[in-house]
Each structure stands twice: as structure tokens, then as C-alpha cells.
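J.: Below are the sequence and a predicted model for it; my questions follow.
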Amino acid sequence: MAEPQEESLFEAPPMAEQERMVEAILFASVEAVTIKELSDRMPHGSDPAEALVYLKKRYEGRGVHLVRVGDAWAMRTAGDLGFLMQKETIETRKLSRAAIETLAIVAYHQPVTRAEIEEIRGVSVSRGTVDQLIEMEWIRFGRRRMTPGRPVTFVVTQTFLDHFGLENARDLPGLKELRSAGLLDNRPAPGLEALDADDDDEDESPEGQNELFED
């Protein structure tokens, strides 16, 4: 006769308790947290991915939302309530036009090398401009190209996506939104000329902008 199996000493907590754990971790974390990081902190057998699904639904329509940032998750103020946080906002130093153009090119053309950035802008890119964007943690080094010299590429960071409330680079705005946010002026933006026509199409067809980011 087979002996009864002993109950596991590492039985996962009930899902409701796992939701509370995920909520506590995200609430206390300044930066977005990946599922792996959640799993490493929670008891053995926990399923943070499933807990996130329930928690996201629980926060729908609330003043705080559970949002995905790249491959991580974070608690963020609802977008329509951002005006309430104005007094708490810290004004960052204004980027130079060169830095704005470089950042925009990296965001819309990533992964992109320094030579490609210079080709799109039509002028050289100073080391200080790139260093500033890296220091702000808005761009980072990507993979090296498998071409002669194996040049390094640049891509935007999770911090950049988080700052602008984006899940991934496909959610990047058009030129009108960039200008209304103060990131671009009314002069032509090197490397983003295609978005001008796209913005015009947007007036006639709301779906026009999304086509720019299709694979």
C-alpha cells in the first residue's frame, strides 16, 4: 500500500496573499520591478505573474495604476491626475537642441550607431551630448554591430520609457505630442521628417500614427 504523500513544506501562499506581497513590493520600490525580481523576493512556489494580472484589474479606475514599463512593473499615478502632482515635480535641466535631436534619433531609430546618428543629423555628435544622455539614464549602450570595427549601438533605457509613461518604444508619440511636451520646437527635426507627414495624416485617420511602428 502506497504511503500518503507528505504535504509540501513550501506550499505557495494563497493568491490573495501573493497579490498583497506584490502590491507591497511595488509600492515601496522607486524603480519598476521585473517578474524575476518579484519571484526572488516572494515565497517558494509563488506566481507573481498571475498576481500581477489580478492586481492590475483591482487598480483599474483608481488614482494609482499598475503599469508595465518594458519588462518590469510599477505603481504610477493615473495620467489624468498628473496635475495634482505639479508641486512635487522636480524641474530637470533643459536639454540642448543637439541632445534632443540625438535622443529623438536614438528613440525612433534604435539600435543606432554614433555614425548613423551623425549621418541623420548631418553634423557630428559631441561626446558630451552622448555622455549627458547616458548620465541621465535615458540612453544606454546596445549590442555591437557585426560589421567592420564592430561599432557600439545606442538604445533608450527603461528609465526613459518610465519617465514618459511608455510600455515600449512602439508607444513613442508623434511630432505634435513631442512639441506640445516641449521636447521639440517648430524647426525641422533631423531623422523625424517622416513623422511630420504622419501627424498630418493623423488629422484624417487616427490609426495613421500606429503604422509607423509596425515591424
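T.: Everything's here; your move.

J.: alpha carbons only for contacts and neighbour counts from here, please
T.: Noted.

J.: Which residues are in contact with L184?
T.: 100, 175, 178 (Cα atoms under 8 Å, 6 or more residues apart in numbering).

J.: burial of the last one, as a residue count?
T.: Neighbour count of L178, defined by other Cα atoms under 10 Å: 14.

J.: what about the helices in the chain?
T.: Using DSSP state H, the helices of the chain run over 15-28, 35-41, 48-58, 97-109, 114-121, 127-135, 158-163, 175-180, 193-204.

J.: now those helices in CSV, with distance to G70?
T.: Below are these laid out as CSV (distance: least, Cα to Cα, whole Å):
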stretch, distance to G70
helix 15-28, 15
helix 35-41, 11
helix 48-58, 15
helix 97-109, 14
helix 114-121, 24
helix 127-135, 18
helix 158-163, 6
helix 175-180, 20
helix 193-204, 23
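
J.: for those, which one sits closest to V69?
T.: helix 158-163 (5.9 Å; Cα to Cα).

J.: quick one: the closest one to chain centroid distance?
T.: 4 Å (Cα atoms, centre = their mean, to the nearest Å).

J.: thought L52 was touching E19?
T.: Yes: taking contacts as Cα atoms under 8 Å, L52 lies within contact range of E19: 7.0 Å.

J.: And those two? Which one has more around it.
T.: Between L52 and E19, counting by other Cα under 10 Å, E19 is the more crowded of the two (23 against 19).

J.: mind checking how far the closest residue in space to the more buried one that isn't next to it in sequence is from D40?
T.: Closest residue to E19 apart from its sequence neighbours, by Cα to Cα, 6 or more residues apart in numbering: A51 at 5.0 Å. According to Cα to Cα, to the nearest Å, A51 and D40 sit 14 Å apart.

J.: And for T34?
T.: Between T34 and D40 the computed distance is 10 Å (Cα to Cα).

J.: on that earlier part again, which one of the contacts of L184 is nearest Q86?
T.: Scanning the contacts of L184 for proximity to Q86, where the rule is Cα to Cα, the winner is L178, at 19.5 Å.

J.: In addition, the following structure is provided for comparison:
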Amino acid sequence: MNEENLRRIQAITEAALLAAGKPLNLDQLRELFDEHERPARQVMEHVMCQLAAACDGRGFELKKVASGYRLQVREEYAPWVGRLFEERPQRYSRALLETLALIAYRQPITRGEIEEIRGVTVSSNIVRTLLEREWVRVVGHRDVPGRPAMYATTRQFLDYFNLTGLDQLPPLSEVRDLEEIGREIEKNMQAEIEFEAGGPAPEPDDVAGDDAGDADSADHQTLH
């Protein structure tokens, strides 16, 4: 394939990623082209490398996440871009972040198992928030009395936190306790929150998905 055709494919790919508003994988990008002109997968991989290089020194980057590729504002420019948006970022409680971290590291895991580790009751608001955000989903039921639901993270969770897979989470050996896991996940979400909602994200507190029965003042047990 000549250079002119490669530049055309790259331009179409860039336009599609800008318009999509969500990650697109290689097969979805290839489907943009008529069958007689559809680039081979190897060609598309080459085009993505070229597009990534073309973003060097610019305010946005090509990012590969679990669902595919997307063009996004570079993290260092998020504070300025965030000023375009009036809505303040959603604040997530420490309890919600700890619950999400446990699901990410121990999946599949039941609500009762989360409560046993954290030592406090998991608020229904937290579970509902995680399900509504599509960060977690029910993947089955534990074969014990009551058949409690088992939760696991989703592809949307990986996309939101700029991850291609769970192997990109920090190893548990590097994380001392649940609070530190929550901070690690919170760090990964800063740029995304600032970009989509506007302004620097505030420190987490008992706001979203928490209630009086799930106080952050409770003692936190260490993950083993």
C-alpha cells in the first residue's frame, strides 16, 4: 500500500475517533471501509502507530484501552480544558473507592465477602452507583445458601481508568491497605474526571454512594 493511501486511512481513522466519543477497536475501524478497500489488520496496526506518533507534541494523545483506541486530552492539560465545563466533578467516597478496589483485586467477590474484609456494611447506594456507572457487573452467584451475587469489573471500568487490562493495576505487594488502594485508583481517575466534568477533582469524602452505616472512620483491615 502506497504512502498516499496510508495517509488517507490515517485521516479517516482520526476523524472517526474524534467523532465516535468512545473507544473503537481495530475491527470497528476496518468496518468503516468498503470491502474492496478495507485495510488488513496489520495495515491498521501500522496506521495506529503512525497516528500515535503524529500526536507527539500536541495537546491530545492516542490512548489504547480495553475497548480499543481513543483520542483524548493529555493529562497535563486537563486543568485548563476542565474550565470549559461548569459542572463540578462527581465526588466519590473513600468507602466507594475501597469497595471498587476490592472488586478489582478479588473478583469475583460477593457483597458479604467485601463486608468481611472491610469490617463494615457495604451501603446499597455504593453497589447501585458502581452498577449504574457500569464499572462492575454481576457475573454469577456463589453456590452457598442465599446464592449471593458475585461482582466483577467491566470493560468500561478499564476504559474509564485508562487501562487495557487488570494486569496494569499496581501489585498488591506494593499496596499496604485498602485506603492506599483507594488512593491508587483515585490517582488513575483524576485526569478523566477533570476532562469530562471540569476542574480539578476534589478529595474523596462521604458524598457519593455512602451512608451513615458505612463510615470511613471504621477500622480498615489489610489485604493479604
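T.: Yep, it's here. Everything numeric here is computed off the predicted structure, so don't read it as measured data.

J.: Just give the number of residues close to the closest residue to G191 of structure 1 other than its chain neighbours.
T.: Using Cα to Cα, 6+ apart and skipping residues adjacent in sequence, the residue nearest G191 of structure 1 is I120, 5.4 Å away. Other residues lying near I120 of structure 1 total 18 when counted by other Cα under 10 Å.

J.: wait, doesn't I120 of structure 1 sit right on A189?
T.: No: the pair I120 of structure 1 / A189 is not scored as a contact, 9.9 Å apart, by Cα under 8 Å.

J.: Enumerate every residue touching A101 of structure 2.
T.: Taking Cα under 8 Å, 6+ apart, one finds 178, 181-182, 185 in contact with A101 of structure 2.

J.: How much space separates the residue nearest to the spatial centre of structure 2 from T13 of structure 2?
T.: The residue lying closest to the centre of structure 2 (Cα atoms, centre = their mean) is Y160, at 2.3 Å. To T13 of structure 2, Y160 of structure 2 is 21 Å away according to Cα to Cα.

J.: same question, N162 of structure 2
T.: According to Cα to Cα, N162 of structure 2 stands 20 Å off from T13 of structure 2.

J.: same question, M44 of structure 2
T.: Note on M44 of structure 2: its distance to T13 of structure 2, by Cα to Cα, is 9 Å.

J.: Tell me which residue of structure 1 matches up with the residue nearest to the centre of structure 2.
T.: Under the alignment (TM-score structural alignment), Y160 of structure 2 maps onto H163 of structure 1.

J.: tell me the contacts of that match?
T.: Taking Cα under 8 Å, 6+ apart as the contact definition, H163 of structure 1 lies against nothing.

J.: make it 10 Å
T.: Applying Cα atoms under 10 Å, 6 or more residues apart in numbering, we find H163 of structure 1 in contact with 69, 138, 157.

J.: With respect to L26 of structure 1, which of those residues is nearest?
T.: Of the contacts of H163 of structure 1, the one sitting nearest to L26 of structure 1 (Cα to Cα) turns out to be V69, at 12.4 Å.

J.: ok, and the closest non-adjacent residue to that closest one?
T.: In space, V69 of structure 1 is closest to E167, 4.5 Å off (Cα to Cα, 6+ apart).

J.: Verify the stated contact: the one you found with A72.
T.: Yes: E167 of structure 1 is within contact range of A72, at 9.1 Å (criterion: Cα atoms under 10 Å).

J.: so what sits against both of the two?
T.: Q158.

J.: Tell me the gap between stretch 143-156 of structure 1 and the middle of its chain.
T.: With Cα atoms, centre = their mean, you get 22 Å for stretch 143-156 of structure 1.

J.: if we can go back for a sec, so for I120 and A189 of structure 1, which residues contact both of them?
T.: Joint contacts of I120 of structure 1 and A189 (Cα under 10 Å, 6+ apart) are 101-102, 105.

J.: Out of those residues, which is nearest to S124 of structure 1?
T.: T102 (10.5 Å).

J.: Run a quick neighbour tally on the closest one.
T.: 24.

J.: Map it across to structure 2 for me.
T.: So, by TM-score structural alignment, T102 of structure 1 is matched to T99.

J.: From T102 of structure 1, how far out is the residue nearest to P190 of structure 1 when sequence neighbours are not counted?
T.: Nearest non-adjacent residue to P190 of structure 1, counting by Cα to Cα, 6+ apart: R121, 5.1 Å away. Distance of R121 of structure 1 to T102 of structure 1, computed by Cα to Cα: 8 Å.

J.: hey, what's in contact with both of these two?
T.: 189-191.

J.: Top of the residues you listed by number of neighbours, please.
T.: A189 (21 neighbours).

J.: residues contacting the closest residue to that one other than its chain neighbours?
T.: Nearest in space to A189 of structure 1, with sequence neighbours left out and distances taken as Cα to Cα, 6+ apart, is E101 at 6.7 Å. Going by Cα under 10 Å, 6+ apart, E101 of structure 1 touches 95, 107, 117, 120-121, 183-184, 189-192.
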